[in-house]
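J.: Give me the fold of what follows.
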Amino acid sequence: MDSPHGAAVKAENFGLKGPRGWVFRGVRLDAEPGSLIAVEGPSGSGRTCLLLALTGRMKATEGQAEVAGHQLPRHMTAVRRFAALGPVTGVNELDQSLTVAEQLREGALLQRRYEGPVRALLRPRGERRTAAQARIDGALAAAGLDLATLPKGPRTSVRDLERLEAVRLSVAIALLGAPRLLALDDLDLKLSDSERAEAWTLLRSIAAGGTTVLAVCSEAPDEATVLRTGAAAAEPAAEAEPAADKKTEDTEDTEDTEDTKGADDALAEAGRA
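T.: Next up is the predicted model:
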């Protein structure tokens, strides 16, 4: 699989205010293509909404961001074309009723519509099938998911996958479209320490291949560019000094208990969109 050129991600005073208050505010970021960006903070602090806003799925209400030269929130549609999502609860989830093979085929079919409908229809069916399988094989390799190791191989039900296997499957599906920006929510949720290390190793390899990676987490690795949300964003540097090689971009602390409610409202709205 060819490594796409990643998207530079910049933000200045980027914020989102929901019906009940600020979801996130004061986001500042300057990340080069191929960066590993971690959105770190407690649950309910606006992490997921920030991820959705930076990938063109949610409209910010203050400041601006720029992804691969496209300004947000003005050019949300353009950003969505090259920014792929991993699983986001209520927005983009794996279908638990499918097998792994079915989920991959569905992902490949959805990606075909972006190749140019007329050109795709004119290609022989066998050629289309071969190209789709090659794309799936490349994405699985990049995600580190070997179907032969699953309990029933490709026929394993998605609901029977371990958490890390589900993450790898979601990453593989996202990579089918050769995105310039890959975004994942709740990366370290329900992962053991060793599994968390494996997940970050995976994302580092994808970033090293040229794709910019944006991941929501509770604890970021040292080498990531970090965006902190919620109370963590307001900690004095003396109390939470980052490692020497960790670039940190903080967000301003949001407003009292209204933040969690505002994040929930905004996320629900994104799910309905």
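
J.: only C-alpha atoms for contact and neighbour calcs from this point on.
T.: Noted.

J.: What ranges does the stretch 51-200 of the chain have for its strands?
T.: For the stretch 51-200 of the chain, the strands identified by DSSP state E, counting those that start in this stretch occupy 62-67, 70-72, 83-85, 181-184, in order along the chain.

J.: and these, which is most packed in?
T.: Between the strands of the stretch 51-200 of the chain, the one whose residues have the most neighbours on average, counting mean count of other CA atoms under 10 Å, is strand 181-184 (a mean of 27).

J.: what's that strand in contact with?
T.: Applying CA atoms under 8 Å, 6 or more residues apart in numbering, the external contacts of strand 181-184 come out as 6-7, 51, 55, 82-88, 174-175, 211-216.

J.: what's the answer for stretch 23-31, then?
T.: 8-17, 37, 45-47, 49-50, 62, 225, 227, 229-230, 249-254, 259-260, 262-263, 266.

J.: compare with the first, here's sequence two:
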Amino acid sequence: MDGPASGATSPDNPANPANAADADEHGAAAGASVAATGFGLKGPRGWAFRGVDVDAAAGSLVAVEGPSGSGRTCLLLALTGRMKPSEGTARVGGMRLPKQLTAVRRMSALAHVPGVTELDPALTVAEHLREQALLQRRFDGTLRGLLRTPAERRAEASLRIDAALAAAGLDTETLPKGSRTSVRDLERLEALRLSLALALIGRPRLIGVDDTDLKLADVERAEIWAQLRAVAGSGTTVVAVCSEAPAGAVVVSTAPVNTTNDTANDTTNDTADESADGTVKETADALAEARRA
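T.: Below is the predicted model:
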């Protein structure tokens, strides 16, 4: 969640042409193709990543593979419009980077990115879901959305939440206290599924997931990769950071530019932190306004 309780750094805006043009009759957005050549991002202390090539069709499962500190998270944030690349060319859903960062950000969502989209351990699962649905409604500037009655808006929010939970494979009835379970009481896989559900509420064309296989048992890794394949199979492009890519994924590898020193890891972390600061504050302000609505 962006800031304390958001599922995406910048909520998907249904009124945005980049989304509306590819939405089907049920409101679900088509996936976004991802293509990049010589893609690179330079931070204050050097290159976070460089020379990355990507070629993935819409609805693909893209695995960003590499060791910790190799710029995986920075690449994820750059491809979703949260960080400005320094060199190379890229197109996401037909939008050029870095020229159309805002458009790419609007069509994408983030799940489980430490320091950017963290869950609030004090809130319950239901509270996270309600807040994200409320935030999504705030950014729905369509005429159809404005003309809906309160009852219709509540029903729409409920449908979005149910669909997102199903797509993320999270059954709240299996949790210790159902939807009233606090995030602090969730297992690692359950928290990952909740973060994924929150991001999916906005019906993004592309979703980015960080640390996908971190601290998961082999069985749990297989489960989450199967879930992400299902999300991609439904049309939403998935870009997932991992230590080891699963079979069948479009693999994008990262590696430290300079392996003779220890600056690569520091560069990755510092660059991500600096980029995330403005995004987190921006989203926190939006959340505060949504709570007052």
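
J.: TM-score for the pair, please.
T.: Comparing the two superposed chains by TM-score structural alignment, normalised by the length of structure 1, the resulting TM-score equals 0.89, with 252 aligned residues with a CA RMSD of 1.4 Å.

J.: what's the neighbour count on the corresponding residue of structure 2 for Thr48 of structure 1?
T.: Per TM-score structural alignment, the equivalent position to Thr48 of structure 1 in structure 2 is Thr73. Look at Thr73 of structure 2: counted by other CA atoms under 10 Å, it has 27 neighbours.

J.: Kindly report the same for the one 4 residues further on.
T.: For Leu77 of structure 2, the tally of surrounding residues (other CA under 10 Å) stands at 24.

J.: coming back round to it: just checking, the match of Thr48 of structure 1 touches Ala240?
T.: No: here Thr73 of structure 2 does not reach Ala240: they are 9.4 Å apart, not a contact under CA atoms under 8 Å.

J.: Overlap of the contact sets of these two?
T.: Residues touching both Thr73 of structure 2 and Ala240 (CA under 8 Å, 6+ apart): Asp210.

J.: hmm, what's the outermost residue in structure 1?
T.: Among the residues of structure 1, the one whose C-alpha is farthest from the average of all C-alpha positions is Pro124, by CA atoms, centre = their mean at 33.7 Å.

J.: counterpart of that one in structure 2?
T.: Residue mapping for Pro124 of structure 1 onto structure 2 gives Thr149, with TM-score structural alignment as the criterion.

J.: how near is the residue sitting nearest the centre point of structure 2 to Val116 of structure 2?
T.: Central residue check for structure 2 by CA atoms, centre = their mean: the C-alpha nearest the mean position is that of Leu110, 1.5 Å away. Separation of Leu110 of structure 2 from Val116 of structure 2 (CA to CA, to the nearest Å): 9 Å.

J.: Next, the mean deviation of the host helix or strand of Val252 of structure 2 compared to structure 1.
T.: With elements delineated by DSSP states H and E, Val252 of structure 2 resides in strand 250-253, which encompasses its position. Overlaying structure 1 shows strand 250-253 of structure 2 at a mean distance of 0.8 Å from the equivalent residues (mean CA distance after the TM-score superposition for structure 1).

J.: in structure 1, what residues pair with that strand?
T.: The aligned range for strand 250-253 of structure 2 in structure 1 is 225-228, by TM-score structural alignment.

J.: Name the surrounding residues that touch that stretch.
T.: Among residues not part of stretch 225-228 of structure 1, those counted as contacts by CA under 8 Å, 6+ apart are 27, 29, 31, 35-41, 220, 246-251.

J.: Can I have the buried ones of those as a ChimeraX selection?
T.: For the buried members of those, the matching ChimeraX selection, counting by 16 or more other CA atoms under 10 Å, is:
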select :27,29,31,35,36,37,38,39,40,41,220,247,248,249,250,251
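
J.: Thank you, goodbye.
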